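> Pasting the sequence and the predicted coordinates here, then a few questions.
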Amino acid sequence: MQITPVTPARLVDEVVELVDARPGRVRLALDGPPPTRPLALAERVADELRTRGRMAVVVSAGDFLRPASLRLEFGREDPDEFLDGWLDAGGLCREVLDPAGPGGSGRVLPRLWDAVADRAHRDRYVELPADGVVLLAGALLLGRGLPVDLSVHLEMSAAALSRTLPDDERWTLPAYGRYAEERTPEAEADLVVLSDHPDRPAVRR
């Protein structure tokens, strides 16, 4: 195992190179807890892909949560439900990952559910070309059978996560602990990025 420190710009290049190595449409998951900023990385990767002539659509897992009546059935701070029951995996597959896959229509819906207003987004479908890229960004994405072609895991130690999570999100810590132990996302990912200090990432090869 080799650990290579990289700049944030070089990390973007590494992810782009992963995508460019695959022909056709690509579904890429960028997985990490909020302090690792997976959505920001997805946006930077998408910008670089567009400069290279590939259409890229960024999808936040936070826009594919189940309605509050379902995800908060056992309370607002249930870590087990946060891990297993918050993400609308069915909706994500139906509206994004399956259409973006081989033989899919290419017609994807970037946002499905507004979790703050607890109602459906009024978003428009996007037509993904034959070489288009979907970048799915969020936490706790791996090890649940989502049909993605590539994945990047932004790994943060338990100590760093405890130190950086806002106070009102600390109740999620047991969920991240279970995720690391039971789903071993680093074993599934195509690229593992050590992200205790997101501005100073390192790639584990």
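Okay, I see it.
> From now on I want contacts and neighbour counts done on CA atoms only, so please keep to that.
Will do.
> Quick one: neighbours of residue 119, just the number.
Neighbour count of residue 119, defined by other C-alpha atoms under 10 Å: 13.
> Now it. Nearest residue, chain neighbours left out?
residue 113 (5.9 Å; C-alpha to C-alpha, 6 or more residues apart in numbering).
> So which residues of this structure form strands?
Here the chain has its strands, by DSSP state E, at 3-5, 26-31, 56-60, 107-108, 113-114, 119-120, 126-127, 133-138, 150-155, 191-194, 202-204.
> before we move on, back to that, show me the contacts for the residue nearest to residue 119.
Residues near residue 113 by C-alpha atoms under 8 Å, 6 or more residues apart in numbering: 63, 64, 65, 66, 67, 119, 120, 121.
> With distance to residue 179 added, can I get the strands of the chain in a markdown table?
Shown next, in a markdown table, are these (distance: least, C-alpha to C-alpha, whole Å):
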| stretch | distance to residue 179 |
| --- | --- |
| strand 3-5 | 22 |
| strand 26-31 | 12 |
| strand 56-60 | 19 |
| strand 107-108 | 28 |
| strand 113-114 | 24 |
| strand 119-120 | 28 |
| strand 126-127 | 32 |
| strand 133-138 | 13 |
| strand 150-155 | 11 |
| strand 191-194 | 15 |
| strand 202-204 | 19 |
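> and the closest residue to residue 165 other than its chain neighbours, how far is that from residue 162?
Nearest residue to residue 165, sequence neighbours excluded (C-alpha to C-alpha, 6+ apart): residue 35, at 6.6 Å. Per C-alpha to C-alpha, to the nearest Å, residue 35 is found 10 Å from residue 162.
> Looking at those two, which has the bigger crowd around it?
Neighbour tally, residue 35 and residue 162, criterion other C-alpha under 10 Å: the higher count belongs to residue 35, 18 against 15.
> and residue 37, what is it in contact with?
residue 198.
> what sits against the residue positioned nearest the centre of the chain?
What sits nearest the mean C-alpha location of the chain, by C-alpha atoms, centre = their mean, is residue 137, with 2.6 Å. Neighbour list for residue 137: 29, 30, 31, 32, 38, 39, 42, 58, 59, 60, 61 [criterion: C-alpha under 8 Å, 6+ apart].
> Okay, one more to line up with it:
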Amino acid sequence: MDQATRSEFIRRPAAAISSVTATHPLRVAIDGPPASGKTTLTDELAVVLGAQGRDVIRATIDDFLVPRAWRYRRGRYSAEGCYLDAHDHAALCRVLLDPLGPGGDRMFRPAVLDGDTDTPSSAPATTAPADAVLLFDGVFLLRPELVDRWDLRIFVSVPYELTVERAKDRGTASAGPTSDTADTARTTTTARTAELERSWRKRYIPAQQLYFATAHPTDHADIIVYNDQLERPTWDVRPRSPIYGI
């Protein structure tokens, strides 16, 4: 396990990604619980790799949701619904992972659903350079339907209780002033925080526990990033990883 300041740390997984060779675009999964920091990490890696001249395809599981009615068919707070019903894995493989994989034509689409409008995405098909790298963040990426379609697998690990606190901090910060009166704003913020905590404890954390019990994602990870301390993350490269020993 290694430790460094965040700016120093980001260069290390970026170098690890660059060390992996493939005859097709490299497909990198950045998995982890909600609010673990995986999206921020993925964005940071994209900046470093892009600055090195690498063609980066940036995509996320949030653009492969299924329509809202199906996503919540088991109930708004169902953990089983979160794990089993939320994402269109078949479409993810069909339009993105398989075209970029061995034998693929490299013509891909980065999204299938606009989550804001709950309508099909209009993202056009694009042809990737053969040496491009796909940086894909999201939840449940190392499940059986997807695990073999990644060329490098990163899991961002954070204690569940810390993800709850981060989610509440993020929700409060993004809420901003919601009324001309401070009392109304405080009431709205309190309600939003309560809703966030309920969602985490009823849906998101139990869904992660179900994921770990059935898919054992860290057993399949090449790199585990321990992101408890945002400014000083640590990482562990697994012996089975193609980058072990770098």
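Ah, there it is. Note that the structure is a prediction, hence the values are computed from the model and not measured.
> what's the TM-score here?
Put the two chains on top of each other and the TM-score (TM-score structural alignment, normalised by the length of the first structure) is 0.91; 203 aligned residues with a C-alpha RMSD of 1.7 Å.
> re the thing from before, residue 71 of the first structure is nearest to which of the strands of the first structure?
Residue 71 of the first structure sits nearest to strand 113-114 of all the strands of the first structure, at 12.5 Å, using C-alpha to C-alpha.
> tally of neighbours for residue 69 of the second structure?
Neighbour count of residue 69 of the second structure, defined by other C-alpha under 10 Å: 10.
> make that residue 185 of the second structure, sorry
For residue 185 of the second structure, the count of nearby residues is 16 (other C-alpha under 10 Å).
> if I line the two up, what does it land on in the first structure?
With TM-score structural alignment as the criterion, residue 185 of the second structure has no equivalent in the first structure.
> if we can go back for a sec, could the contacts of residue 137 of the first structure be laid out in TSV, adding neighbour count and distance to residue 100 of the first structure?
Below are the contacts of residue 137 of the first structure laid out as TSV (neighbours: other C-alpha atoms under 10 Å; distance: C-alpha to C-alpha, whole Å):
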residue	neighbour count	distance to residue 100 of the first structure
29	28	13
30	27	16
31	27	18
32	25	22
38	24	20
39	23	19
42	27	17
58	21	12
59	24	12
60	20	15
61	26	16
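> farthest pair in those?
That would be 32 and 58, which, of those, are the farthest apart (C-alpha to C-alpha) at 15.1 Å.
> pull the longest helix from the second structure.
If you go by DSSP state H, the second structure has its longest helix at helix 182-199.
> Report all helices and strands that it contacts.
helix 160-175 (3 or more C-alpha pairs under 8 Å, 6 or more residues apart in numbering; DSSP states H and E).
> angle of the helix it packs on against strand 152-157?
Between helix 160-175 of the second structure and strand 152-157, the angle comes out at 90 degrees (axes from the mean of the first three to the mean of the last three C-alpha atoms, to 10 degrees).
> ok, residues contacting helix 160-175 of the second structure?
By C-alpha under 8 Å, 6+ apart, the list of residues contacting helix 160-175 of the second structure reads 33, 34, 35, 36, 189, 192, 193, 196, 197, 200, 205, 228.
> The third one: what's it in contact with?
It refers to residue 35 of the second structure. Residue 35 of the second structure makes contact with 163, 164, 166, 167 under the criterion C-alpha under 8 Å, 6+ apart.
> hmm, which of these are common to the first structure?
Checking these against the first structure (both residues aligned by TM-score structural alignment, their matches' C-alpha atoms under 8 Å), the contacts still present are 163, 166, 167.
> per the alignment, the first one corresponds to what in the first structure?
Read it as residue 163 of the second structure. Superposed on the first structure with TM-score structural alignment, residue 163 of the second structure falls opposite residue 161.
> so how many other residues sit close to its match?
Applying other C-alpha under 10 Å, I find that residue 161 of the first structure has 20 neighbouring residues.
> nearest to residue 81 of the first structure, of the strands of the first structure?
When the strands of the first structure are compared by C-alpha to C-alpha, strand 133-138 sits nearest residue 81 of the first structure, at 16.2 Å.
> re the thing from before, any idea of the angle the longest helix of the second structure forms with helix 160-175?
Using the same axes, to 10 degrees, helix 182-199 of the second structure lies at 150 degrees relative to helix 160-175.
> List the buried residues of helix 182-199 of the second structure.
Buried residues in helix 182-199 of the second structure, counting neighbours by 16 or more other C-alpha atoms under 10 Å, are found at 185, 188, 189, 192, 193, 196, 197, 199.
> In JSON lines, list these along with distance to residue 142 of the second structure.
Converted to JSON lines, the buried residues of helix 182-199 of the second structure look like this (distance: C-alpha to C-alpha, whole Å):
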{"residue": "185", "distance to residue 142 of the second structure": "40"}
{"residue": "188", "distance to residue 142 of the second structure": "37"}
{"residue": "189", "distance to residue 142 of the second structure": "35"}
{"residue": "192", "distance to residue 142 of the second structure": "31"}
{"residue": "193", "distance to residue 142 of the second structure": "30"}
{"residue": "196", "distance to residue 142 of the second structure": "25"}
{"residue": "197", "distance to residue 142 of the second structure": "25"}
{"residue": "199", "distance to residue 142 of the second structure": "23"}
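> Pick out whichever of those sits closest to residue 98 of the second structure.
The closest of the buried residues of helix 182-199 of the second structure, once distances to residue 98 of the second structure are taken by C-alpha to C-alpha, is residue 199, at 32.9 Å.
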